[in-house]
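Undergrad: only the shape, not the letters, is given here:
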């Protein structure tokens, strides 16, 4: 139920979707007796869209999330296993497709080569709400990692999870981590606080290994505007989604703190 509700609510209230819906409503009202308030509504939607597309707002939203957990030395060992969260890969027309979070996958392969004894666990099923998928993210991960030379015996696939909560719960059941083992969690830096909170709540002690940074980590992140609207809108949408997700997961009891940290 939580999964379905979260998909519906986020579709309606993601910042980009919301301002587009407002603009559409303003256009419809412009031909009614509400033409005057429609103009103000349309103006508000355009201003909000402009702030997300060209101002420093997306960096200001994403930067605190990405700064929460520090980067690690990839060569530091020993490592029992590496858990890689889905959200970066899929299959289309029989071939691997990577999105803007591709560094989750490339860093996983790098870590696998640096730590040849470590198990590699990929967690990601199919998060489709409307149609039932026959191909999962895990299928794409298997093809990519084995194609890049990872031995099949080292790869463990968790292909049922649809969100971060299920990533943690299902992966813990699958690998049954033991006390004293060292497991790394690889996911996007902006997603790491929520992911760490959920894994801790699930009783899986992992170390944060953040990747896929969208802010530059420089002082002018909070003042430097964007020049490409599509990139800025994607960052704004993901950043706001994570903040909303942190609140929702805390209220639902899936994490123990509102903003998990080191």
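TA: The structure has been received and is ready for your questions. Since we're looking at a predicted model, the values are computed, not measured.

Undergrad: contacts and neighbour counts: CA atoms only from here.
TA: OK.

Undergrad: spit out the contact partners of the residue most central in space within the chain.
TA: Centroid-nearest residue in the chain, with C-alpha atoms, centre = their mean: residue 191, separated by 4.8 Å. Listed by C-alpha atoms under 8 Å, 6 or more residues apart in numbering, the contact partners of residue 191 are 65-66, 242.

Undergrad: would JSON lines of those residues with distance to residue 202, neighbour count and secondary structure be doable?
TA: Output for the contacts of residue 191, formatted as JSON lines (distance: C-alpha to C-alpha, whole Å; neighbours: other C-alpha atoms under 10 Å; DSSP: H, G, I helix; E, B strand; the rest coil):
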{"residue": "65", "distance to residue 202": "21", "neighbour count": "24", "secondary structure": "helix"}
{"residue": "66", "distance to residue 202": "22", "neighbour count": "25", "secondary structure": "helix"}
{"residue": "242", "distance to residue 202": "19", "neighbour count": "20", "secondary structure": "helix"}
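
Undergrad: another one to put next to it:
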């Protein structure tokens, strides 16, 4: 009896969550419009997509090919290492420290960046990101402040406050270090595209993925977290396709050549 009530509570509570509730409403609409074939077809497609993208098997099917390409990097780094952490947003309206202003993705990336930083000696940490045209602080500055709060010396931090996307981050780093090897830290789903961009411009990144989205979970549970994971994966597939069309085919990125600095 207790087990029955436990699972009944779980099922009923799930029905009031945003994604399952939306699916339920779409099903009701499809029944009420059962005589309109086109509407029924569109509603059926919407339901299938929503169920697939918000389920654990569906989101994992999309994200795992991206995240499985590069494994967690725990190798030590030679003296004079460089670690670059790609930005991912912050919210200045949140009161508190810089760490608390970072998005969950940015915090995951910075945490891994600091772990990579501590795997070497005499390292420098590169953070990047613009203000988005709205905030007063660039994302690079907030990331730098958060890194300082987490124990990194301000003198060991390089900032790229004007970089608006991964391509510009790669370009700024190319101007800064030339062909000097470095650890590249970003979300695991974003790593394949990031590596392609940095390598295409002539840099020598070593992948250090973090912020993994692929998770074990109950196959029947539909939730917004899985939907968010699917959305991020789709974004990466579209971004990779655009990069192939725009840059890899015409070679516009890898024409730039800058001399490497001797040490970092």
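TA: On my side now, so go ahead. In this text the structure is predicted, and so the values were computed from the model without any measurement.

Undergrad: TM value for the aligned chains?
TA: Superposed pair, TM-score by TM-score structural alignment, normalised by the length of structure 1: 0.73. Supporting alignment: 219 aligned residues with a C-alpha RMSD of 2.9 Å.

Undergrad: and which of the contacts of residue 191 of structure 1 is nearest to residue 76 of structure 1?
TA: Nearest to residue 76 of structure 1 among these is residue 66, at 21.0 Å by C-alpha to C-alpha.

Undergrad: give me the number of residues near the alignment partner in structure 1 of residue 153 of structure 2?
TA: Using TM-score structural alignment, the equivalent of residue 153 of structure 2 in structure 1 is residue 151. Using other C-alpha atoms under 10 Å, residue 151 of structure 1 has 13 neighbouring residues.

Undergrad: need the contact list for the closest residue to residue 230 of structure 2 other than its chain neighbours.
TA: Sequence neighbours aside, residue 59 is the residue nearest to residue 230 of structure 2 in space, at 4.7 Å (criterion: C-alpha to C-alpha, 6 or more residues apart in numbering). Contacts here follow C-alpha under 8 Å, 6+ apart; on that basis residue 59 of structure 2 touches 52-53, 214, 226-227, 229-230.

Undergrad: if you set the cut-off to 6 Å instead, what comes out?
TA: Residue 59 of structure 2 is in contact with 53, 226, 229-230, counting by C-alpha atoms under 6 Å, 6 or more residues apart in numbering.

Undergrad: likewise residue 97 of structure 1?
TA: Here residue 97 of structure 1 is in contact with 89-91 (C-alpha under 6 Å, 6+ apart).

Undergrad: what helix or strand is it on?
TA: Taking DSSP states H and E as the criterion, residue 97 of structure 1 maps to strand 95-98.

Undergrad: what residues does stretch 137-153 of structure 1 touch?
TA: 89-91, 96, 124-125, 159.

Undergrad: stretch 113-120 of structure 1 too?
TA: Contact with stretch 113-120 of structure 1 is made by 79-82, 154-155, as judged by C-alpha under 6 Å, 6+ apart.

Undergrad: change it to 7 Å
TA: 75, 79-83, 112, 154-156 (C-alpha atoms under 7 Å, 6 or more residues apart in numbering).

Undergrad: got it, and stretch 67-79 of structure 2?
TA: Counting by C-alpha under 7 Å, 6+ apart, 119-122, 188-189, 207-209, 212 sit against stretch 67-79 of structure 2.

Undergrad: out of those residues, who has the most neighbours?
TA: Going by other C-alpha under 10 Å, residue 189 tops the contacts of stretch 67-79 of structure 2 with 30 neighbours.

Undergrad: distance of that residue relative to residue 173 of structure 2?
TA: 21 Å (C-alpha to C-alpha, to the nearest Å).

Undergrad: residue 89 of structure 1 touches residue 100, doesn't it?
TA: No - assessed by C-alpha atoms under 7 Å, residue 89 of structure 1 is found out of contact with residue 100, at 9.5 Å.

Undergrad: which of the two has more neighbours?
TA: The neighbour count for residue 89 of structure 1 versus residue 100, taken as other C-alpha under 10 Å, is higher for residue 89 (23 against 13).
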